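S.K.: below is the sequence, then the predicted model.
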Amino acid sequence: MSPARVTPQRNPLRDERDKRLPRIAGPCGIVMFGVTGDLARRKLMPAIYDLANRGLLPPGFSLVGFARRDWATQDFGDIVHDAVKAGARTPFREEVWKSLAEGFRFVPGSFDDDAAFDELARVVKELDEHRGTGGNHAFYLSIPPGFFGLVCEQLQRSGLAGGPSDSWRRVIIEKPFGHDLASAQELNKIVEGVFPADSVFRIDHYLGKETVQNLLALRFANSMFEPVWNRNYIDHVQITMAEDIGIGGRAGYYDGIGAARDVIQNHLLQLLALTAMEEPVSFEAHHLRAEKEKVLSSVRLPKDLGSATARGQYAEGWQGAEQVVGYLQEEGVKAGSTTETYAAVRLDVANARWAGVPFYLRTGKRLGKRVTEIALVFKTAPHLPFNDTATEELGQNAIVIRVQPDEGVTLRFGAKVPGATMEVRDVTMDFGYGRAFTETSPEAYERLILDVLLGDPPLFPRHEEVELSWQILDPIEKHWAGMKGGLDQYPAGTWGPAEADKLMRRDGREWRFP
């Protein structure tokens, strides 16, 4: 049965006038390890359907699930169907679904099962012959990093890591990329011992978000911003990722990892690099990575880590109208755990553009609201020709890039209050993606999966960036490990421990509360 023809929809992932890189994937398939996991169901499977629905996948695209389940291919198809129905961002179309489902296969087995991987190799070869995938396959390792090495060895042993000379094989790795510098280097050695460096795609889903990419457009496409994007005008930068949820059922992963390893090492340091980097020669992968690596190489830790870092753990409290338990009462958390659910740190970037401008990074769970933003807070005007009462309610100007959930950019500046007297107060000018564009913003995983299938790597950090990030975080983790006593507690629904506020007050500043 020939696949149903899918009518391509407008591609929001690249301007159609750009003819240099066609954005429709050629013949290919994905082999997904970890198909039973939460990420696969909530994000990956819906993203694959949305790509097909937009007409961005080839008619013969194939998806092979591999898991330790006694499923038939039909069972796997039902799982994908339910995930798509629950999480797809585009309308469900029966003809698209039928075309996509014809390429589904499922192989049961464990990661140490040679026979299962031999069967997987047979299925992949069959897909090349009957679905026209052309030997092009991406292996998505949506699994704990402790299994990366074993799966890569199995892919190499079974011949799956290499295909015909005119085809490609790529591997996609989810974070965390190790738990410190040494483990990251060992992990990289294992993976790149099987796949060439250019065929390894490390997923950081934040880099696929439209707003993160818009940061580059904001800086380098507008003459009004770049001239003030430096130490002469910027007082400090705050980068925040706040979550209003707890750890849910992730205690097995989260306990022992903590907020800094989970978020600061990857998401927030990547946002710092994009915010602080110089203009790249082009947006080709090697040019973009070079500028980010320069920034990460220039990051310096304060001498006194005790006063320049803060961490804490959420206690029971109220999240909106719901009373919630504290971290130590969460199911699966070890008694007396010292894993932090909140982490904040001050960093400095030692270069001519940013000398003397502190970057404050913070992340936490069970905070006041869910928000991720980058705020560049300006220095106060050198002279205010107003009396003191006229500017009592005037704060510092700011540019705020909202990454989620209300994607957009806010400018904060002073304006006169209507009336007979001169009174200046903060006002905001707001740009929101949902209001400015009729096109729906693609989900981050859509963009990233499509980029893997196209072999387009600018949004994927190489191992150099990963290792530089661990070089920044490792001394902080070592300092925390040597501290005596328990963690500061903060009630759920608040904005973190008191120590975090002290961190800012020592510098004469305060946190933004979005």
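M.R.: Received the coordinates, thanks. No experiment lies behind these values; they were computed from the predicted model shown.
S.K.: okay, CA-based contacts and neighbour counts for the rest of this
M.R.: Noted.
S.K.: center of this protein - which residue?
M.R.: residue 206 (2.5 Å; CA atoms, centre = their mean).
S.K.: just the terminal-to-terminal distance for stretch 490-501.
M.R.: Stretch 490-501 has its terminal residues 12 Å apart, counting by CA to CA, to the nearest Å.
S.K.: and what of stretch 109-118?
M.R.: 10 Å.
S.K.: rewinding a little: and the residue nearest to the centre of the chain, which of the three is it?
M.R.: helix (DSSP: H, G, I helix; E, B strand; the rest coil).
S.K.: quick check: closest non-adjacent residue to it.
M.R.: residue 267 (6.3 Å; CA to CA, 6 or more residues apart in numbering).
S.K.: likewise residue 336?
M.R.: Among residues not flanking residue 336 along the chain, residue 328 sits closest, at 7.1 Å (CA to CA, 6+ apart).
S.K.: here's the one I want to compare it with:
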Amino acid sequence: MVSRVIPVDPFDLVVFGGTGDLARRKILPALFRRFCAGQMPETARIIGAARSDMSDASYTQMVADALREFSPGAQSHADRLRDFLGVISYVRIDAMGEAGWAELTQKITSVDRVEAYYFSVAPSLFGPLAERLQGHGLADRNARIVVEKPFGRDLETAKALNATLARYFDETQIYRIDHYLGKETVQNLMAVRFGNMLFEPLWNSQFVDHIQITVAETVGVGGRGEYYDRAGAMRDMVQNHLMQLLCLIAMEPPARFDPDAVRDEKLKVIRALEPVEPHHIVRGQYNADPDDADTYPDYRTAVGNPRSRTESFVALKTHIANWRWAGTPFYLRTGKRMRERSSEISIVFKETPHSIFAEDAGRHRNVLSIKLQPNEGITLGVTIKEPGPGGMRLIDVPLDMTFAEALGPDGGETVDAYERLIMDVIRGNQTLFMRGDEVEAAWDWTDPIIQGWTDRGDVPKPYDSLSDGPDASAQLLVRDKREWRKI
């Protein structure tokens, strides 16, 4: 089965911060892969914009080097690489002043083209960029802006940011990007839920025992220490990535698959989240690697703050106050320097109400596992008889629902999240992007949790590098006679 690629309309894409790490690692390689796939028209134009003093030729060389480093296969597509570099240009620009804006305006002169502006810059520059885009006549009806997280650091700053962007752009023109929502398996989750009669009737508290969402990383804070120590795992991961995954799992079926219908249902979930009790929260900081403390120091050393109380790990238990999920706990955890890199959603169904088998057959539960990384896929754990003689012994086996064999080698094409999301911006499809009221509702739930542990003076619990996190995290589930699924 060959994937069908539908070309998008001609567009101009300006990448503010076009020399930065995100542009080099993600944005430009994503555009190149879509160019090679035939989805990006050759009449498209990509304009890098940054403070660096560079010519078109030097910027093009930087892009070529980035693609060879971060886009596997670029070397073997020399002709396509040359053609792609032909649509690249550069403008030296001052986000806080007027330098470069006249030149940029001259480049964006065509009518009836989509105009997209990617803010791959610090949030403090979002407002000045939006203001100057409007001031130079670039915020017209064809314009769209792409905004990277963080979307504020609390409810107050999120509201201020939304209000600033709203002064210059309509909500339908603002694309708040969360790359987790661009993953193939996240969208497949919606297809499995709403495209099959099999699961939706069971998708409620009557049949689901609990739900776990885990995002574990083996890396530490790396070069993000200064930012991360101001944010922590709650702001950096839970308020956005894990919150969005929770919404897709828990939301009601939308009336139709369009942006506002989907986002309306997600918003209802966030507003129905119950406050988190202090004893249902575990925070941690990773210790140094005992075998190589120089390369992998402890969290406080890594961020340069020996008295830091910022969490590199957080686990919590929450509930959703509605008819569908009343009584079903949701367990969320995320952390750095964990044992394995893994992002997984697990829907753990209840045991059968009565077992007809002997006690030695054991108790078994079906688990629907949605794996987001490192290997995307969906599996359903089913209980079967263990093969062979010797009585009725039950075992759990995975039923693979990634359908790689059924779709064939071409149908299983892996598309990076940024590829899909950037093309959605060009198409004007906001389904996989957060709306302003979603962001504010998420902060409205998150802020009291952070304020609570700040007021209590809670100190994060230490945990070993490359472990499953603090021991108290396991106890969070043990108290409920449950356990975390293995990372």
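M.R.: Good, I have the coordinates. Just so we're clear, the structure is a prediction, and the values are computed from it rather than from any experiment.
S.K.: picking that back up, aligned partner of the residue nearest to the centre of the first structure in the second structure?
M.R.: When the second structure is aligned by TM-score structural alignment, residue 206 of the first structure is paired with residue 180.
S.K.: burial of the residue nearest to residue 336 of the first structure, as a residue count?
M.R.: Neighbour count for residue 328 of the first structure, taken as other CA atoms under 10 Å: 18.
S.K.: wait, is it part of a helix?
M.R.: Yes. Counting by three-state DSSP, residue 328 of the first structure is part of a helix.
S.K.: now which residue in the second structure aligns to it?
M.R.: Aligned partner of residue 328 of the first structure by TM-score structural alignment: residue 300.
S.K.: can you pull the contacts of that match?
M.R.: When contacts are counted by CA atoms under 8 Å, 6 or more residues apart in numbering, residue 300 of the second structure touches 306-308.
S.K.: also residue 333 of the first structure?
M.R.: If a contact means CA under 8 Å, 6+ apart, then residue 333 of the first structure has 251-252, 255, 327 as its contacts.
S.K.: switch the cut-off to 7 Å
M.R.: For residue 333 of the first structure, the contacting residues are 251, 255, by CA atoms under 7 Å, 6 or more residues apart in numbering.
S.K.: now do the same for it: helix, strand or coil?
M.R.: Under three-state DSSP, the three-state class of residue 333 of the first structure is coil.
S.K.: and it, how close does it get to residue 325 of the first structure?
M.R.: 12 Å.
S.K.: what's the answer for residue 318 of the first structure, then?
M.R.: Counting by CA to CA, the gap from residue 318 of the first structure to residue 325 of the first structure is 9 Å.
S.K.: likewise residue 342 of the first structure?
M.R.: For residue 342 of the first structure, the distance to residue 325 of the first structure - CA to CA - is 16 Å.
S.K.: any idea how far the counterpart of residue 38 of the second structure in the first structure is from residue 99 of the first structure?
M.R.: Aligning on TM-score structural alignment places residue 38 of the second structure opposite residue 55 in the first structure. From residue 55 of the first structure across to residue 99 of the first structure, the span is 11 Å (CA to CA).
S.K.: so what corresponds to residue 141 of the first structure in the second structure?
M.R.: With TM-score structural alignment as the criterion, residue 141 of the first structure pairs with residue 119.
S.K.: more neighbours: which of residue 342 and residue 325 of the first structure?
M.R.: Comparing residue 342 of the first structure with residue 325 by other CA under 10 Å, the one with more neighbours is residue 342, at 28 against 18.
S.K.: got a list of what the more buried one touches?
M.R.: 259, 311-313, 363-365, 496.
S.K.: how about the nearest residue to residue 348 of the second structure, chain neighbours excluded?
M.R.: Nearest to residue 348 of the second structure is residue 367, by CA to CA, 6+ apart, at 4.6 Å.
S.K.: likewise residue 461 of the first structure?
M.R.: residue 202 is the one closest to residue 461 of the first structure (CA to CA, 6+ apart), at 6.1 Å.
S.K.: what lines up with residue 326 of the second structure in the first structure?
M.R.: Aligned partner of residue 326 of the second structure by TM-score structural alignment: residue 355.
S.K.: ok but that match is inside a helix, no?
M.R.: No. Going by three-state DSSP, the assignment for residue 355 of the first structure is coil, not a helix.
S.K.: residue contacts, it?
M.R.: Residue 355 of the first structure touches 231, 349, counting by CA under 7 Å, 6+ apart.
S.K.: ok, now how distant is it from residue 401 of the first structure?
M.R.: For residue 355 of the first structure, the distance to residue 401 of the first structure - CA to CA - is 22 Å.
S.K.: next one: residue 40 of the first structure
M.R.: In terms of CA to CA, residue 40 of the first structure sits 29 Å off from residue 401 of the first structure.
S.K.: what do you get for residue 314 of the first structure?
M.R.: Between residue 314 of the first structure and residue 401 of the first structure the distance is 27 Å, computed by CA to CA.
S.K.: neighbour count for the two, which is higher?
M.R.: residue 314 (28 against 23).
S.K.: so the more buried one, which state does it fall into?
M.R.: strand.
S.K.: map it across to the second structure for me.
M.R.: Using TM-score structural alignment, residue 314 of the first structure pairs with residue 286 in the second structure.
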